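*Asks:* all I have is the shape, not the residue letters:
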């Protein structure tokens, strides 16, 4: 097995992609309340700032900033995934087996990148918010309910019609 080494930056800001093992599943949006609750529980014990997030049926993208001196994002995501899985199991949701007997909806790995400056942060936040349009779930960013885009609109950071729609609107860069 490849020994993957993640780049550690205490107090850093990171972009993440987490996927379900079954890319046809809709578990994340079907149980979005449990996912949000799992994130709240972990954030209370191990603080972090969630700068942007979008939850799609089979994957999520998030931009997370860690507290100064802390580089343990893998631990936070492991706990979030575990908490979500336990909540689903407690509700009686059938969880897929990974083949080794472990029952979990999550793919084993995740992708992260370190955001080094304001420009890369802005591009990734745009990417997060535009992702439901990119995947064809909606034609307007504002139409997707499971996105931090709505908080950006409420704070006056973005207009409700940001990025227009699929028809003729350029996709924000960042992928």
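*Replies:* Structure's in. What do you need? Quick caveat, the model's predicted, so the values are computed rather than measured.
*Asks:* please count neighbours and contacts with C-alpha atoms only from this point.
*Replies:* Noted.
*Asks:* which of the helices or strands spans residue 34?
*Replies:* Remark: residue 34 resides in helix 32-45, with elements defined by DSSP states H and E.
*Asks:* please identify the buried residues of the helix or strand following that helix?
*Replies:* Sequence order places strand 49-55 as the next helix or strand after helix 32-45, per DSSP H and E. By 16 or more other C-alpha atoms under 10 Å, the buried positions in strand 49-55 come out as 50-55.
*Asks:* what about versus this one:
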């Protein structure tokens, strides 16, 4: 990972396990995310599902990262990876204690796909919000509580880069309209192939 770049971050539970069993697990993970990842990256979109998650982040600039790198990593990429590792380890320890389980919880290594163009960025935001619908966890994007979709369309306080996401699509209404039209396009595509 490199300073100033956008990445699609995602990971999955080991095997057929779940990462999140109840609302408190989802909320605790977001608090851990805030503690470990917000200092190094801004979050633009996310979705947490029972067995996996997706985030769109932009890594902060090199000057800010250098100030945070108190552990002496020579390579900023190693420092960034360590921050993500700390997130996963701290969440897994608490999860293991809560559910009296042992061993690793997350698949390794986690995935960080660089966003290389504007079109890809738009599609990743939609993909992240559409994921619960795609996997059959819900029948509507708006029905899934554990995604940034609601933060983008609301006026409530959020740590998400809401204004930037809204402006990316044009406005809050344009953001909502894009998601609705994209879903209708997918439904039409599915009908054509069934």
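*Replies:* Now that the structure is in, tell me what you want to look at. A quick note: this is a predicted structure, and the numbers were derived from the prediction, not measured.
*Asks:* quick TM-score on the pair, please.
*Replies:* Overlay of the two chains. TM-score (TM-score structural alignment, normalised by the length of structure 1): 0.76; 155 aligned residues with a C-alpha RMSD of 2.5 Å.
*Asks:* and the helix holding residue 34 of structure 1 with strand 49-55, angle?
*Replies:* 160 degrees (axes from the mean of the first three to the mean of the last three C-alpha atoms, to 10 degrees).
*Asks:* circling back to that earlier point, out of the buried residues of strand 49-55 of structure 1, the closest to residue 18 of structure 1 would be?
*Replies:* residue 55 (9.7 Å; C-alpha to C-alpha).
*Asks:* host element of the spatially most central residue of structure 2?
*Replies:* Nearest residue to the geometric centre of structure 2 (C-alpha atoms, centre = their mean): residue 55, 1.6 Å. For residue 55 of structure 2, the element it lies in under DSSP H and E is strand 52-59.
*Asks:* off-centre distance for that strand?
*Replies:* With C-alpha atoms, centre = their mean, to the nearest Å as the basis, strand 52-59 of structure 2 stands 3 Å off its chain's centre.
*Asks:* so which bit of structure 1 is that strand matched to?
*Replies:* Structural correspondence for strand 52-59 of structure 2: residues 59-66 of structure 1, per TM-score structural alignment.
*Asks:* how about stretch 172-188 of structure 2: buried residues?
*Replies:* Quick answer for stretch 172-188 of structure 2 (16+ other C-alpha under 10 Å): 172, 175-176, 179, 182-183.
*Asks:* for these, name the two members farthest from one another.
*Replies:* Of all pairs in the buried residues of stretch 172-188 of structure 2, the most separated under C-alpha to C-alpha is 172 and 183 at 17.0 Å.
*Asks:* residue 107 of structure 2 matches what in structure 1?
*Replies:* So, by TM-score structural alignment, residue 107 of structure 2 is matched to residue 107.
*Asks:* ok, now which ones touch that match?
*Replies:* Taking C-alpha atoms under 8 Å, 6 or more residues apart in numbering as the criterion, residue 107 of structure 1 is in contact with 18-22.
*Asks:* confirm that it sits in a strand.
*Replies:* Yes. Under DSSP: H, G, I helix; E, B strand; the rest coil, residue 107 of structure 1 sits within a strand.
*Asks:* distance of the aligned partner of residue 34 of structure 2 in structure 1 relative to residue 152 of structure 1?
*Replies:* In structure 1, residue 34 of structure 2 lines up with residue 40, judged by TM-score structural alignment. For residue 40 of structure 1, the distance to residue 152 of structure 1 (C-alpha to C-alpha, to the nearest Å) stands at 19 Å.
*Asks:* check residue 110 of structure 1 too.
*Replies:* From residue 110 of structure 1 to residue 152 of structure 1 the distance is 26 Å (C-alpha to C-alpha).
*Asks:* those two: which is more packed in?
*Replies:* residue 152 (16 against 13; other C-alpha atoms under 10 Å).
*Asks:* ok, that one touching residue 160?
*Replies:* No. In this structure, residue 152 of structure 1 is not within contact of residue 160 by C-alpha atoms under 8 Å, at 9.1 Å.
*Asks:* following superposition onto structure 1, what is the mean distance for the strand holding residue 55 of structure 2?
*Replies:* Once fitted to structure 1, strand 52-59 of structure 2 is off its aligned match by 0.8 Å on average (mean C-alpha distance after the TM-score superposition for structure 1).
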